[in-house]
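Visitor: Need a 3D model of the following:
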Amino acid sequence: MIPMPREDTPLWQDSEPLECVMVVPEAPGVKTFVFRPPSGATFLFRAGQFITLELPMPGGPDHRTYTISSSPTSNVYLSVTVKAQPDGRGGSQWMMDNLKPGMRIKAFGPAGVFHLPRQPDNKYLFISAGSGVTPMMSMATFLFERGEEPDISFVSCAKKPSELIFRKRLEYMASRVQGLKLHFVVDQDEPYEVWTGYRGRFNQLMLGLTTPDYLERDVYCCGPEGFMQSVRDMLHALGYDMSRYHQESFGAPVERVEDIPVPDDVVPQEKAPAELTFSGSGVTASCTETDTVLAVAKRSGLNIPSGCNFGVCGTCKVKKTAGEVHMVHNGGISDEDIAEGYILACCSHPLGKVEVAM
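Guide: Purely as a prediction, here's the structure:
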């Protein structure tokens, strides 16, 4: 039996292995593993940090980092939430198949710079996709358990409603306080089940609908690289102060502030020259990177059919035959069309010389 901590219980040091005391299924292919030190020591960490586990894999020890999904206020235990990999291999899959209560694992940490400030009294916007919800869960639970009313807009994205990790726990917390607002976004419905939340890819329209005051909030984002890139693109386009933006990568959590990678985002510049050639009409027009293809076409006397002017309806889809554009759309074009060279003229900005087939 693992002893309960006393008032004078020391803090856990990573020289002591952790014992798995519980395994909780969270969603299809997702489990939470709960750990305690055999000595009964307590944990000290910041909401959003990660821990490194030394997994006894068949080919030798494998060190894997996992974000802590439990709250620092619950310092008698620590949990990580793990999603199985599609290929059925790796450390996460080993944990899913082999890690059981009673087993002891060597661990290191906690560490990481993706966490809330020491006095988390600001307004927050948490945006996550898939298992990227784990640090947000730790942060939200910590703010919920502080004893003060939080101010959180929480956006959680998944492929299907059944894959929304921590949905019930988040709904419970939101039912007890007024300051936690939940917004779930899924790509597709479940068969024969009603879904009344948002559908499709998270975009600028959803951002405005879920969190009208997003410009006033500190943004924390975690998910696949492509997802985080799209979030950064939409925030750049909407004039958000990116010094208040924080993100954690699935593959590269960092331990020191100076090691945080600076995203090489493309941001159209108002004074950067560009040029658009409409090959079918024989028209070439000079412009800047902040002009849209649609606006340049209209100034040049050309008619590109358009509707929403916000990247939703897809009416202004045209074929790009040369050059590069920066496009931040809101679901009006498919990945397949983009791969074939199509763009939405209303939300595409030319980068240098670009040719369009019209």
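
Visitor: Please make it C-alpha for all contacts and neighbour counts, starting now.
Guide: Fine.

Visitor: Which residue ranges of the stretch 251-358 of the chain form strands?
Guide: Ranges of strands in the stretch 251-358 of the chain, per DSSP state E, counting those that start in this stretch, are 273-278, 283-288, 317-327, 342-344, 348-356.

Visitor: and this one, so I can compare the two:
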Amino acid sequence: MMRDAADFDPASSRVTRPAFWSALPERWTSDVEETLVCCHVRQETHEVKSFFFRSPQGRSFSFQPGQFITLELEIDGDTINRCYTISSSPARPHTMSISVKRTPGGKVSNWLHENLQPGTSVRVLGPAGDFTCARHPAHKYLFLSAGSGITPLMSMSRAHHDLVEDRDIVFVHSARTPDDIIFARELDLIAANQTNFRTSFVCERVGARTNWPGITGFLTLPLLKLIAPDFMEREIFTCGPAPYMKAVRDMLDEAGFDRKQYHEESFSFETLIENEPEAAAEVLEAEGKVGASHANSASERMQTFSVTFSRSNRSVECASSQHVLDAARQAGVRLPSSCTQGMCGTCKVKLVSGQVDMKHNGGIRQREIDQGMVLLCCSKPLSDLVVDK
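Guide: Presented below is the predicted three-dimensional model:
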């Protein structure tokens, strides 16, 4: 019988059983195990890599397809938090992956591509996020993505495939060239295995692949009607750069699509902030820049308030001039965050009681504010607070 070298312990000269063979592995949470280990790196395209993680204690991962995790990285002496959508399927719970596009000038994406190798430990928070088909069950879906915005929709597609949920899914992905299509072969395999799963790739140009038989150009309403004639009946999930998502929204509004069946996720904020300032401006304009404030700035006084995190039973002190996220970090409370500028919505939480002065930059919608949600990175306390976290 051949032995797997990965399961062989040279010190004891015996084969050890992998942790994932345990009958009922304990569920991983960042509260009980904050560090994961990279166990594999896979090159997806010339500028995209997938990084796979495993729990050192053999715990299993539980998340909803489309959710994200937050990496806490030490780069050049700075602690940087960056969010990445989970690209793997929750039906394969012993590993979890993210797929990252190398962005020119992007501090984090370049560090990951150059430094994150099997065996590297990374501090992780999450999973979190509301962009998931698990919360919007439907018989028919339409997935629309562009660039590395494909990752949450890939997680959803993998989940349906692994669970043999042959839902009626049309997946339309836009890329610069055929060589830039992420997960192209796997999407073709899923389509071959599932009767009701169909893919369509739209490439801006053919690039080096001059024999490309697919669609070239951009996604338009007439093209969408050809690809998915019944799109008006489908639950639509969209992810990509801000200009792409705005074009999709305008296209669907022109068709009279019911926005209650429409869901979208923001693109990588590393890309938006560092490399696409115009796109970032579009996000701010699209989502609204009006801050939510429960008191006049004139009423601000130098006071100290208590902030209680109800789930973890932790309390910290926060000055009235200080953002809640900063106070929590100084006290050692680990909270998901990314842009720290009120743009991305990663630090969004439910405010159980108390009032804050929140000045955001589009990372939260008015209906969410009306429901008591706040962004901790841009909220200063006006009273003692209780946060559902």
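
Visitor: Mind checking the TM-score on these two?
Guide: Here the TM-score for the pair of chains, by TM-score structural alignment, normalised by the length of the first structure, is 0.70; 262 aligned residues with a C-alpha RMSD of 1.9 Å.

Visitor: Compare the strands of the stretch 251-358 of the first structure and give me the one nearest residue 336 of the first structure.
Guide: Closest to residue 336 of the first structure of those is strand 342-344 (C-alpha to C-alpha; 8.9 Å).

Visitor: which bit of the second structure covers that closest one?
Guide: Per TM-score structural alignment, strand 342-344 of the first structure has no counterpart in the second structure.

Visitor: Stretch 31-47 of the first structure now?
Guide: Stretch 31-47 of the first structure covers residues 49-65 of the second structure once aligned (TM-score structural alignment).

Visitor: Now tabulate the strands of the stretch 251-358 of the first structure in a markdown table and tack on distance to residue 177 of the first structure and mean neighbour count.
Guide: Below are the strands of the stretch 251-358 of the first structure laid out as a markdown table (distance: least, C-alpha to C-alpha, whole Å; neighbours: other C-alpha atoms under 10 Å):
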| stretch | distance to residue 177 of the first structure | mean neighbour count |
| --- | --- | --- |
| strand 273-278 | 50 | 20 |
| strand 283-288 | 48 | 17 |
| strand 317-327 | 39 | 18 |
| strand 342-344 | 42 | 25 |
| strand 348-356 | 41 | 22 |
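
Visitor: Save the ones you listed as CSV, and put in distance to residue 200 of the first structure too.
Guide: Listed next are the strands of the stretch 251-358 of the first structure as CSV, based on distance: least, C-alpha to C-alpha, whole Å:
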stretch, distance to residue 200 of the first structure
strand 273-278, 31
strand 283-288, 31
strand 317-327, 18
strand 342-344, 17
strand 348-356, 20
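
Visitor: and of these, who's closest to residue 29 of the first structure?
Guide: With C-alpha to C-alpha as the measure, strand 317-327 is the member of the strands of the stretch 251-358 of the first structure nearest residue 29 of the first structure (33.9 Å).

Visitor: what stretch of the second structure does the closest one fall on?
Guide: So strand 317-327 of the first structure sits over no part of the second structure, by TM-score structural alignment.

Visitor: Just give me the match in the first structure for residue 168 of the second structure.
Guide: Checking TM-score structural alignment: residue 168 of the second structure goes with residue 151.

Visitor: ugh, wrong one, I meant residue 23 of the second structure
Guide: Checking TM-score structural alignment: residue 23 of the second structure goes with residue 7.

Visitor: Residue 353 of the second structure - nearest residue in space that isn't next to it in sequence?
Guide: Spatial nearest neighbour of residue 353 of the second structure, chain neighbours left out: residue 386 (5.2 Å); criterion: C-alpha to C-alpha, 6 or more residues apart in numbering.

Visitor: Give me the buried positions along stretch 244-251 of the first structure.
Guide: The neighbour-count check on stretch 244-251 of the first structure (16 or more other C-alpha atoms under 10 Å) flags 246, 247, 248, 249 as buried.

Visitor: ok, now stretch 252-267 of the first structure?
Guide: By 16+ other C-alpha under 10 Å, the buried positions in stretch 252-267 of the first structure come out as 253, 254, 255.

Visitor: mind checking how far that stretch is from the chain centre?
Guide: Distance of stretch 252-267 of the first structure from the chain centroid (C-alpha atoms, centre = their mean, to the nearest Å) equals 15 Å.

Visitor: how deep is the alignment partner in the first structure of residue 117 of the second structure tucked in, by neighbour count?
Guide: Residue 117 of the second structure maps onto residue 100 in the first structure, with residues paired by TM-score structural alignment. Residue 100 of the first structure has 15 neighbours, counted by other C-alpha atoms under 10 Å.

Visitor: Regarding residue 201 of the second structure, what is its secondary structure?
Guide: Using DSSP: H, G, I helix; E, B strand; the rest coil, the structure places residue 201 of the second structure in strand.

Visitor: ok, the aligned partner of it in the first structure - contacts?
Guide: Matched to the first structure by TM-score structural alignment, residue 201 of the second structure sits across from residue 184. By C-alpha atoms under 8 Å, 6 or more residues apart in numbering, the residues touching residue 184 of the first structure are 155, 156, 157, 164, 197, 198.

Visitor: Please apply the same query to residue 205 of the second structure.
Guide: Neighbour list for residue 205 of the second structure: 176, 177, 178, 216, 217 [criterion: C-alpha under 8 Å, 6+ apart].

Visitor: Would you mind checking these for buried ones?
Guide: Burial by neighbour count, 16+ other C-alpha under 10 Å: within the contacts of residue 205 of the second structure this picks out 176, 177, 178, 216.

Visitor: Now the match of residue 117 of the second structure: which helix or strand?
Guide: For residue 100 of the first structure, there is no enclosing helix or strand under DSSP states H and E.

Visitor: Appreciated, that's everything.
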